[in-house]
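>>> take this sequence and fold it.
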Amino acid sequence: MSEAPFIAAARAAYDATAEPYAEAVPGKLADMPLDRALFGAFAELMRANQNTTVADVGCGPGHVTDLLCGLGLDAVGIDLSPRMIEVARRRYPKPRFEVGSMLDLDLPDGGLGGVLAFYSIIHLPWTERPRAFAEFHRVLTPGGQLMLGFQIGDERRHHDEAFGKPIDLAWYRQQPGEVAELLRDSGFDVRTTVVTEPEEGQAVRHGHILARKPATAA
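You can find the predicted model right below:
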């Protein structure tokens, strides 16, 4: 079966920029106290459900996967880009890292306590979100936790250069209410939506959603 062009484009873009991306991005977590607090809440919710296995989907160079391990979670990072996974394995020896797609996770049904997609659904065409959310739901245990992060807006943007390298990458902003409704349609209970105003150097508001796969069937 042929691969969707948007998947091939995202893989090629992040393969091309893996090294400079890994140098530039991880340190930004130090300036994101709210995000770190939400990661802490996410970890607490997972521990309350007594399953601390979590997939960081679209993990990039692995800095957030490593943070999740530091919070006491059993974390695996998953990314489309083989080059990003190489970088992550070199930088962070504690977590496990695997090449994979959020649209077809090589994970068993109902095995994970949590799924994190931290600014990784932004490269999915809007029409592909239900497919990804259904896959997140499939791999989570009953009561399992989902956390999403994204930029807020209605537009599709395109990047043809990053870190001085030519790329071909689409970037889709999201509306929190629309994302929450899609999650409900996929079987999730939406627990919290957090919207933050732009910080210095940011152009748009950012959204975070915490959701849960119901502990029992409705």
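>>> only C-alpha atoms from now on, for both contacts and neighbour counts.
OK.
>>> in the chain, which spans are helices?
Per DSSP state H, the chain carries helices over the ranges 5-24, 33-48, 63-70, 82-91, 129-139, 176-185.
>>> from the contact counts, what lies against the fifth one?
Under the contact criterion of 3 or more C-alpha pairs under 8 Å, 6 or more residues apart in numbering; DSSP states H and E, the helices and strands touching helix 129-139 comprise helix 176-185.
>>> closest one to Ile167 among the helices of the chain?
helix 5-24 (5.2 Å; C-alpha to C-alpha).
>>> how about the closest one: buried residues?
Neighbour counts using 16 or more other C-alpha atoms under 10 Å place 7, 9-19, 21-22 of helix 5-24 among the buried residues.
>>> might one say that Ile85 is in contact with Gly100?
No - taking C-alpha atoms under 8 Å as the definition, Ile85 is not a contact partner of Gly100, at 9.8 Å.
>>> turn the helices of the chain into TSV, including distance to Leu210.
Formatted as TSV, these follow (distance: least, C-alpha to C-alpha, whole Å):
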stretch	distance to Leu210
helix 5-24	25
helix 33-48	8
helix 63-70	16
helix 82-91	25
helix 129-139	13
helix 176-185	9
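>>> and Thr192, which of these is closest to it?
When those are compared by C-alpha to C-alpha, helix 176-185 sits nearest Thr192, at 9.5 Å.
>>> how far off helix 129-139 does the closest one point, in degrees?
50 degrees (axes from the mean of the first three to the mean of the last three C-alpha atoms, to 10 degrees).
>>> want to put them side by side, so please do this one too:
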Amino acid sequence: MNDWLTDTRDSYDTVAVDYADQTRELLDGLPHLRAALRLFAEEVRGPVADVGCGPGIITARLHELGVDAFGIDLSPAMIELARARHPGLRFEVGSMTEPLNVSVGGIIAWWSLIHVPDELVPAVLGHFREALRPNGLLQLGFHVGDRTNLKTQGYGGHPMRVHVHLRRPERVAQWLREAGFTVEAQWLLGEDGAVLFARRG
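Purely as a prediction, here's the structure:
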């Protein structure tokens, strides 16, 4: 496993419980993100993979919205928490850097692609496209900017070692087009966040 991938997995294993507790009600104060999620739920057809699902908060919210959603995450500790807190849903350990080996109508990846180095993003988007059925819907959420931060301390004050890549929406949109997606919408969330809607061509 690449060093960055090992660091990311180990970091989220370390902070899993505190991360889950601190983000449990995060969506309640973010109406624009809730709207993005509702729109995704209304438009998607078929099962949905929540890639980088963490403790399963978004997976569970999609289920509440009537979507057949399941979660995939790199961190075994996150998956263990997700299974414990949402026992009626399916969660599995996996990496977006490898083929997902599923056939789905939609993929949602909120603030999980942010740890993938630039040179690997096209391959990850290729895996997403392979997993999506024709006309399948993809929604990406990410930090906006032009830099990479090294996060060394995280939720609950635990040590972490993860690189957080901030990217411009137009750059992510170009990667999507090159991977065979049609970009349908770009939502800016204040000055530091964005959500992109794209569809498999």
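>>> picking that back up, who has more neighbours out of Ile85 and Gly100 of the first structure?
Ile85 (25 against 19; other C-alpha atoms under 10 Å).
>>> give the contact list for the equivalent of that one over in the second structure.
Mapped onto the second structure by TM-score structural alignment, Ile85 of the first structure lines up with Ile79. Taking C-alpha atoms under 8 Å, 6 or more residues apart in numbering, we find Ile79 of the second structure in contact with Gly54, Pro55, Gly56, Ile72, Asp73, Phe91, Glu92, Val93.
>>> next one: Val64 of the first structure
Contacts here follow C-alpha under 8 Å, 6+ apart; on that basis Val64 of the first structure touches Pro26, Asp56.
>>> likewise for the one 5 residues further on?
The neighbours of Cys69 of the first structure, taking C-alpha under 8 Å, 6+ apart as the test, are Ala75, Lys94, Pro95.
>>> pull out the buried residues from those.
Applying 16+ other C-alpha under 10 Å to the contacts of Cys69 of the first structure, the neighbour count classes Ala75, Pro95 as buried.
>>> of the contacts of Cys69 of the first structure, which are still contacts in the second structure?
Retained in the second structure by both residues aligned by TM-score structural alignment, their matches' C-alpha atoms under 8 Å are the following of those: Ala75.
>>> nearest to Ala211 of the first structure among the contacts of Cys69 of the first structure?
Closest to Ala211 of the first structure, out of all of those and judged by C-alpha to C-alpha, is Ala75, at 18.4 Å.
>>> roughly how far apart are the aligned partner of the closest one in the second structure and Met96 of the second structure?
Residue pairing (TM-score structural alignment): Ala75 of the first structure is matched to Ala69 of the second structure. Shown here: Ala69 of the second structure relative to Met96 of the second structure, a distance of 17 Å by C-alpha to C-alpha, to the nearest Å.
>>> likewise for Gly66 of the second structure?
Gly66 of the second structure sits 25 Å away from Met96 of the second structure when distances are taken as C-alpha to C-alpha.
>>> any idea what Ser95 of the second structure aligns with in the first structure?
Structural alignment (TM-score structural alignment) places Ser95 of the second structure against Ser101 in the first structure.
>>> same question for Gly157 of the second structure.
Aligning on TM-score structural alignment places Gly157 of the second structure opposite Gly164 in the first structure.
>>> residue furthest from the geometric center of the second structure?
For the second structure, the residue at maximal distance from the C-alpha centroid (C-alpha atoms, centre = their mean) is Gly157, at 23.0 Å.
>>> on that earlier part again, who's in contact with the match of Ala75 of the first structure?
So Ala69 of the second structure contacts Pro47, Val48, Ala49, Asp50, Thr59, Ala60, Leu62, His63, Leu89, Arg90 (C-alpha under 8 Å, 6+ apart).
>>> likewise Gly111 of the first structure?
Thr53, Val139, Leu140, Thr141.
>>> which of the residues you listed sits closest to Pro214 of the first structure?
Using C-alpha to C-alpha, Thr141 is the member of those that lies nearest Pro214 of the first structure, at 8.9 Å.
>>> any idea how far Pro82 of the first structure is from the corresponding residue of the first structure for Thr6 of the second structure?
Under the alignment (TM-score structural alignment), Thr6 of the second structure maps onto Ala8 of the first structure. For Ala8 of the first structure, the distance to Pro82 of the first structure (C-alpha to C-alpha) stands at 12 Å.
>>> and what of Val115 of the first structure?
With distances taken as C-alpha to C-alpha, Val115 of the first structure is found 20 Å from Pro82 of the first structure.
>>> same check, this time on Asp31 of the first structure
28 Å.
>>> compare the two (neighbour count), which wins?
More crowded of Asp31 of the first structure and Pro82, by other C-alpha under 10 Å: Pro82, with 19 against 10.
>>> not counting sequence-adjacent ones, nearest residue to the more buried one?
Distances taken as C-alpha to C-alpha, 6 or more residues apart in numbering place Val99 nearest to Pro82 of the first structure, at 5.9 Å, with adjacent residues excluded.
>>> residues contacting Glu178 of the second structure?
Counting by C-alpha under 8 Å, 6+ apart, Glu178 of the second structure touches Pro122.
>>> what does it correspond to in the first structure?
By TM-score structural alignment, Glu178 of the second structure lines up with Asp185.
>>> what's the longest strand in the second structure?
The longest strand of the second structure (DSSP state E) is strand 132-143.
>>> quick one: buried residues of that one?
Those buried within strand 132-143 of the second structure under the rule 16+ other C-alpha under 10 Å are Leu132, Arg133, Asn135, Gly136, Leu137, Leu138, Gln139, Leu140, Gly141, Phe142, His143.
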